[in-house]
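> Predicted model, plus sequence, below.
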Amino acid sequence: MTDSSSASSLIIGGAASSSRAPLPTLPPLALYIHIPWCVRKCPYCDFNSHTASPVLPEQEYVDAMLADLDQDLHAVYGRELSSIFFGGGTPSLFSAEALGRLLEGVKQRIPFADDIEITLEANPGTFEQEKFVAYRKLGINRLSIGIQSFQQEKLKALGRIHNGDEAVRAAGMARQAGFDNFNLDLMHGLPDQSLDDALSDLRQAIDLKPTHISWYQLTLEPNTVFWNQPPVLPEDDTLWDIQEAGQALLAEHGYAQYEVSAYAQPGRPARHNLNYWSFGDFIGIGAGAHGKLSHPDGRIVRTWKTRLPKDYLNPAKSFQAGEKALTNDEMPFEFLMNALRLTAGVESRLYPERTGLPLESLDEHRREAEQSGLLQVEPSRLAATERGQLFLNDLLQKFLS
């Protein structure tokens, strides 16, 4: 691993670039909190999730996460938290009391922005009205509800524990609990799914009037049940028809696509995810959580935490499983694999501000991507064309050294 503050020159995109400069300002800071337990592991899921025991170790796990956070405080540098995201697993399995103690402990360590966005992932099968009213009182102000489909046969194929009626009720309960900002998570390209099936799911989601819809294609990931026992998925022509018709339907109802699989009403994109895609910083705490932290001297370090809950809770083991300082030649791909997911891309000035490298170091690969019709010819922005959005992997390959 090379030292990112080395004074040596590297070749990036065919042009010599100086060593990385100190960052003029540090990026916004977010916090990702991973709660790894689920009622049942879904056959398509490759996230770090584990089947919950009847009694969860809430107190021990909160204590461990706060101790984990203490070890990352050196990288805060006086910044405040702009967003917090509880992911999993199923974070809504934890009691409001446990999450409240955790949030209070975090706030004692790092100040919250006045308009902080705090998102909690939840599944319809774990919704309890009283619990979600209590979550809202804690300051959690955004929900992300894992629907995936409203159709019983599709939910059964996906191994989900809820049914379509429970999914509909969950959205109503969220609103009744005081959540005026919530996302519905929906998949398409499901086993034996037709175009009509997919559009029916989308129409049902739109009827529930969420502020945000995450709509993405089911993919078969290694180390999952579906990878080893693949279901019959729709043909490519059907998948293409679903994508085109679904995007048109979402746009018709005021959901603007701002990222590959994210659609939001005006002013309602997920701020936590925007920070991630624009190469902002985030601390990750909890079993298997990842983080990315910038330092004033120009070092940018990715971290990952101990994956298994039993090891994470073991005082004899370290919370941090590893870290990697990004080198100059890795930086174009690392920055752009996030930024180019945004349909509008990012302002070009963000590249030197967030990486410490000159924008000119991208020139050769940038010209090649523009000539291929994958990158917009727009000096003030780094943004994929419509074709580049469809072939994002091909576009990103052009920025690998």
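Here it is on my side, so go on.
> rest of the way, CA atoms for contacts and neighbours
OK.
> For stretch 372-389, which residues meet the burial criterion?
For stretch 372-389, the buried set under the neighbour-count rule, 16 or more other Cα atoms under 10 Å, comprises 373, 374, 375, 376, 377, 381, 382, 383, 384, 385, 388, 389.
> of those, closest to residue 54?
residue 389 (43.9 Å; Cα to Cα).
> wait, isn't that closest one in contact with residue 343?
Yes - if you go by Cα atoms under 8 Å, residue 389 and residue 343 touch, sitting 7.5 Å apart.
> quick one: common contacting residues for the two?
residue 260 (Cα atoms under 8 Å, 6 or more residues apart in numbering).
> Could you check how many residues crowd around residue 264?
Neighbours of residue 264 under the rule other Cα atoms under 10 Å: 22.
> show me what contacts it?
211, 212, 213, 254, 255, 256, 257, 258.
> Let's see that with 7 Å instead.
211, 212, 213, 255, 256, 257 (Cα atoms under 7 Å, 6 or more residues apart in numbering).
> Repeat that for residue 280.
Residue 280 touches 27, 28, 29, counting by Cα under 7 Å, 6+ apart.
> need the strands for the stretch 101-250 of the chain, in chain order.
112-122, 142-148, 182-188, 212-217 (DSSP state E, counting those that start in this stretch).
> Comparison target, given below:
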Amino acid sequence: MTTTNMQLPPLSLYVHIPWCVQKCPYCDFNSHAQPEIIPEAQYIACLLDDLAADLRYVQGRKLTSIFIGGGTPSLFSAAGIQGLLQGIEALIPFNPNIEITLEANPGTFETERFAGFADAGVTRLSIGVQSLQQQQLQRLGRIHNSEQAQIAAQHASTLALTSFNLDLMHGLPEQTLATAMADLEGIIALNPPHISWYQLTIEPNTMFASKPPVLPNDDVLWDIYEQGHIRLAAAGYEQYEVSAYGKPRHRGQHNLNYWRFGDYLGIGCGAHGKITLPDQQQIIRTEKVKHPRGYLDLTRNFVFKQWQVEPDERVFEYFMNRLRLLEPVPKSEFSAFTGLPLDKADKALADSIRKGFIENTAEHWQTTATGRLYLNQVLSDLLTEDN
């Protein structure tokens, strides 16, 4: 297949901390019940060794963002997070305006650590509220209550952070339009700079998959989405991605780099990475050892597997990420970040353009209002297209 000269995109870092107090029934992330004593220092040392082994992929770049996810990273101490960030910066320079996000739960124990995380260098907290209704929190297996969620958000607003995010689910078991909107109103009232508002989905290998709850029907789900979107816009939140809404200048930079097909290193249990190698005209993906016991075994390699993204796969991978964003997709960027000629994209998008799902100009592609509603169909068409 013909390729073009590839360019290095921006570089981010994902750090996975795998432990949770307990596993939520909807969660399919690589998380594990915390041991009696979390091996924090040992795990941080392994994270830094893991990163050191990946330094060949940096290729002269600075880190534009770091996301510390899990699991529940806020189970770690502020001193541990500070040592981790200092160790990372000693290995890879930080961009002057780097965004450093840490996922946190709203429980009292974690909330008390928020100020310490900010002092440690975290610039953004992402707080997993999920609902403000006690019955729904219990159904979702969350260990905080509504009052703790509100206190956590209010406390985050007082800290020296550049931003913070509140996660909120909709389409919850037996949820109605009225209860979904009450949840959303409660989150808006807390005035976070950013809201991740996303629909609950039943994922394989979860407790909900084995014992599915009764979820709202499609008509109710549509009403929730439609009314919620209107309400968020009226409150000053701009939708810039399928489930991401931000106040002006508060878009999540780390996830934006994912969706714009940027590069990212992944360290920690089960962490994934995506790296461009322009000299070899390659894109590679990495996955680290999943279980903490194996990851902490110093006799083993941190890499579980590594593979190339073949040219025939890059069209789908690029648009699977890029079309989640509502912004135009520059055509010049496609060839620069995939190494493929433009006609590969034109051919792959032809059906979606014909159906009115994708706007096609000389400079860019962009999902239309209809296309955003049928994004799964757009991606399905990409998969079935003979690239």
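Arrived safely. Fair warning: this is a prediction, and the values are worked out from it, not measured in the lab.
> which residue packs closest to the aligned partner of residue 159 of the first structure in the second structure, ignoring adjacent ones?
Counting by TM-score structural alignment, residue 159 of the first structure lines up with residue 141 in the second structure. Leaving out its chain neighbours, the residue that sits closest to residue 141 of the second structure by Cα to Cα, 6 or more residues apart in numbering is residue 24, at 4.9 Å.
> which residue ranges form the helices in the stretch 251-387 of the second structure?
253-259, 292-295, 311-322, 331-338, 342-354, 369-373, 375-384 (DSSP state H, counting those that start in this stretch).
> Tabulate the ones you listed in TSV, adding columns for distance to residue 28 of the second structure.
Output for the helices of the stretch 251-387 of the second structure, formatted as TSV (distance: least, Cα to Cα, whole Å):
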stretch	distance to residue 28 of the second structure
helix 253-259	19
helix 292-295	16
helix 311-322	20
helix 331-338	29
helix 342-354	31
helix 369-373	25
helix 375-384	20
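> Mind checking those helices for the one nearest to residue 48 of the second structure?
From the helices of the stretch 251-387 of the second structure, taking Cα to Cα, the stretch that ends up closest is helix 292-295, at 12.3 Å.
> In the first structure, which residue range corresponds to that closest one?
So helix 292-295 of the second structure sits over residues 309-312 in the first structure, by TM-score structural alignment.
> how much does the matching stretch stray from the second structure?
With mean Cα distance after the TM-score superposition for the first structure, stretch 309-312 of the first structure departs from the second structure by a mean of 0.6 Å once superposed.
> for the aligned partner of residue 357 of the second structure in the first structure, what are its contacts?
Counting by TM-score structural alignment, residue 357 of the second structure lines up with residue 374 in the first structure. Residues counted as contacts of residue 374 of the first structure (Cα under 7 Å, 6+ apart) are 384, 385, 387, 388, 395.
> Could you measure from the second one over to residue 252 of the first structure?
Separation of residue 385 of the first structure from residue 252 of the first structure (Cα to Cα, to the nearest Å) stands at 22 Å.
> ok, now the last one?
Applying Cα to Cα, the value for residue 395 of the first structure to residue 252 of the first structure is 29 Å.
> go on, the third one?
When Cα to Cα is applied, the distance between residue 387 of the first structure and residue 252 of the first structure equals 22 Å.
> And the residue nearest to residue 141 of the second structure? What does it align with in the first structure?
Under the alignment (TM-score structural alignment), residue 24 of the second structure pairs with residue 42 of the first structure.
> correct me, but its match touches residue 159?
Yes - using Cα atoms under 7 Å, residue 42 of the first structure is in contact with residue 159, at 5.2 Å.
> Between those two, point out the one with more neighbours.
More crowded of residue 42 of the first structure and residue 159, by other Cα under 10 Å: residue 42, with 20 against 15.
> Can you tell me the SS state at the more buried one?
coil (DSSP: H, G, I helix; E, B strand; the rest coil).
> what sits against residue 111 of the first structure?
Here residue 111 of the first structure is in contact with 80, 81 (Cα under 7 Å, 6+ apart).
> try it again with 6 Å
residue 80 (Cα atoms under 6 Å, 6 or more residues apart in numbering).
> What's it aligned with over in the second structure?
In the second structure, residue 111 of the first structure lands on residue 93 (TM-score structural alignment).
> So that match versus residue 263 of the second structure, what's the distance?
16 Å.
> what's the answer for residue 312 of the second structure, then?
19 Å.
> more neighbours, the two?
Higher neighbour count among residue 312 of the second structure and residue 263: residue 263, with 24 against 13, using other Cα under 10 Å.
> Return the residue of the first structure aligned against that one.
Checking TM-score structural alignment: residue 263 of the second structure goes with residue 281.
> can you check residue 321 of the second structure too?
The pairwise alignment with the first structure assigns residue 321 of the second structure to residue 338, based on TM-score structural alignment.
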